[in-house]
Each structure stands twice: as structure tokens, then as C-alpha cells.
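> for reference, the sequence and a predicted model appear below.
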Amino acid sequence: MFEETLEENSKLQEESLHLVTFELSGEEFGVDIMQVSEVIPVPRITRIPQAPECVKGLINLRGKILVVIDLNKRLGFQPKDTDSLSRILIVEVKDTVTGMLVNSVKEVMHLPLSSIEPPPEIIKSKINSEYLTGVGKVGDRLLIILNLAKVLGEEEIEELNELSSAKENI
């Protein structure tokens, strides 16, 4: 009996994607929970002169300086002022830890792989298609699944590392 339950649980994990979901510009997005180390309220953000447009600034997270990316700006949406619902996802992409500012975090969920489809053309016209893993159907809602490794390209990751290390050396 116990072994059967374990087997069913492992099948559930194999056949679903574990996501953190959040809102940007009125749309619901999700990212693989394995890339998110924590979700924090928005602390004081220090702006960086001459930083790329999508870089909101720097935060001090328990003594570690992290660059914060405004995902609204990065994905080409209208930026939103931070409020009490705004959160920063602390994520690790290719050994780089960074913060991603989102409008609000919705939930942590398992999404069956069978309910994920390739992104339709209409979504590809709004967001660079390489940023997308797919679109998940959750009841009557649609969830846009992002590939964080593509949202931050190789050059940007290097630039983020330089911004973080330059600030730490001051």
C-alpha cells in the first residue's frame, strides 16, 4: 500500500511542472519553481546610473548585493509602480542570482504536462517567443510559462554579474 502511494506520487511529479505563478500587466505567468529560491516583499531599491532600462536597481539581501530586473520592462509591458502586492522573485539563472520584480505572486502549483501547449501566434506577437516555454490551461485561465534562461540572455547575465560585483567592491 505504501509503495503504491509512493509510486503514484512520483508519477504525479514526473507528469507535471511545479510552478510559481505571478501577474504582470494583467496576465498570469509561471516559472519553474526550481529556479526560484524565495519570494520577498520589495525592499528599498538603489538605482544604478546608466544601467540597462530593464534594471530597476540593487537590493541588499542579507548582506548579498543583488540586481533587480523589472520583468514588466524586460518583456515590453508598461512598467507599474510598486505597491503592497509587488514582490521580488529571487531566481538563479546560469549560476547568477538576481531579483525579478513582479506585480504580485499568485500561487505555487503543479501543472500537468498534458495541459501545456506551444504558445499561440497571438502571444508570440506580444512577447519574444524564445522567452516562452508554453501556455498552460488551468480551468478557464491561461498561464504563460517563461523560460528564465532565455529572458536573461548570456550578455545580460554577464552584465548583471559585473553590476553586482562592481557594487560589492565599492
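Good, I have the coordinates. Numbers count the residues shown, from 1 in each chain.

> rest of the way, CA atoms for contacts and neighbours
Noted.

> I'd say Val91 and Met100 touch.
Yes: contact status for Val91 versus Met100: in contact at 7.3 Å, counting by CA atoms under 8 Å.

> number of nearby residues for Asp70?
Look at Asp70: counted by other CA atoms under 10 Å, it has 22 neighbours.

> so how far is Leu152 from it?
Here the criterion is CA to CA, to the nearest Å. By it, Asp70 lies 12 Å from Leu152.

> again, but for Asn72
Counting by CA to CA, the gap from Asn72 to Leu152 is 13 Å.

> tell me where this structure has strands.
Counting by DSSP state E, one finds strands in the chain at the ranges 16-24, 27-32, 36-41, 55-61, 64-70, 87-93, 96-102, 104-112, 116-117, 132-138, 141-146.

> let's bring in a second one:
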Amino acid sequence: MLEHKDIVEEIKVIVFRLVDEEYGVEVNQVRSIEHMQKITRVPRTPDFVKGVINLRGIVTPVIDLKSRFDLGEENYTDTTRIIIVAVDDMEVGLIVDAANDVIDIPVNKIEQPPAVVGGINKAYLRGVAKLSDRLLIMLNLDKVLSNEEIQAMSSMER
């Protein structure tokens, strides 16, 4: 007789690094991962908005997550990447220190975030995944940018 096993729902996550912490975003929100490239500065934007890039003919706004989360100065290296994500039907580039892993996380391993994790406000977080050998901070991309910031960025795309 077949033994009935509980099926654990999993999500596929892109893992990236900011300073000394690992973060994750769901793969279904990620369009691509790009090497660092020339960013054209746009006047009168917040400090964390680094400007725009021309990505395969599409003008894409780029934000620096370290700057957004007040995690210190940007130091771009050979491992720095721009993760292109979809937020409110708009593509936005997120500058991260490194992006080098895709993993499956059981949904039941994701816990509610504490008020502040690594100096980052709970509002930006979906949760914290406790895996056997690592802790992964799950970002809530819909909260990383406010509605006003998203509207301002969508005008940058045009």
C-alpha cells in the first residue's frame, strides 16, 4: 500500500548578498540578472535611485538596495549585479553585491520577520527563511518602493 505523504509547498528563490547578509526574492518576480553597467543619472531623484540603464532597448530605472536600506556606501566590484525585477508591471533594476544562487524553500520554513533585521525595516520584508545552514531574509518587493516612487520611476521609463 502506498504511504500518504504530506506535500510541502516550495517557492523558488534567487539568493543575493548585501554586505554580510543573504536575501531572497521569488524567481517569478525576477526577469534577469545583469552585470554592472553604465548607469545614466537622472536629476531630482532620491539618493538610492542611481539612474537608468538601457537594457536591450528598454530604459530601466535602477536602485541601489544598500543605499535604500541605509547599509552603507556602494562599493561596486566584479561580483556586483543588477537584478531586474517586476514591480507593479514595471521593470526595475536592483543593485546587489552578488547574486549567485537559486534555491527551493519550503513555505513552512518562512517565518514572520522581527521588527528590524540587519537594520532593515520590517515593512520591506516578507519574512525570514530558516534553513539548516543559513538564514535568508525574504524581501517584499511591493514594499521596497512606495507608490509615489513607483510612479516617479515609471515616468523615467518613457
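The structure has been received and is ready for your questions. Please read all numbers here as calculations on a predicted model, not as lab measurements.

> picking that back up, CSV for the strands of structure 1, including distance to Pro49 of structure 1?
Listed next are the strands of structure 1 as CSV, based on distance: least, CA to CA, whole Å:
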stretch, distance to Pro49 of structure 1
strand 16-24, 25
strand 27-32, 29
strand 36-41, 24
strand 55-61, 9
strand 64-70, 13
strand 87-93, 21
strand 96-102, 18
strand 104-112, 27
strand 116-117, 40
strand 132-138, 30
strand 141-146, 28
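
> show me what Cys54 of structure 1 aligns to in structure 2.
Alignment note (TM-score structural alignment): Cys54 of structure 1 maps to Phe48 of structure 2.

> Val108 of structure 1 too?
Val108 of structure 1 maps onto Val102 in structure 2, by TM-score structural alignment.

> what number of residues lie near the residue lying closest to that match once chain neighbours are set aside?
Leaving aside its sequence neighbours, Val102 of structure 2 sits nearest to Ile14 (CA to CA, 6 or more residues apart in numbering; 4.6 Å). The number of residues packed around Ile14 of structure 2, counting by other CA under 10 Å, is 21.

> and Ser129 of structure 1, what does it touch?
The contact partners of Ser129 of structure 1, by CA atoms under 8 Å, 6 or more residues apart in numbering, come to 119, 123.

> confirm for me that the match of Cys54 of structure 1 is in contact with Leu65.
Yes: counting by CA under 8 Å, Phe48 of structure 2 touches Leu65, with 7.2 Å between them.

> just give me the match in structure 1 for the residue nearest to Val102 of structure 2.
Residue correspondence to structure 1 (TM-score structural alignment): Ile14 of structure 2 is matched to Val20.
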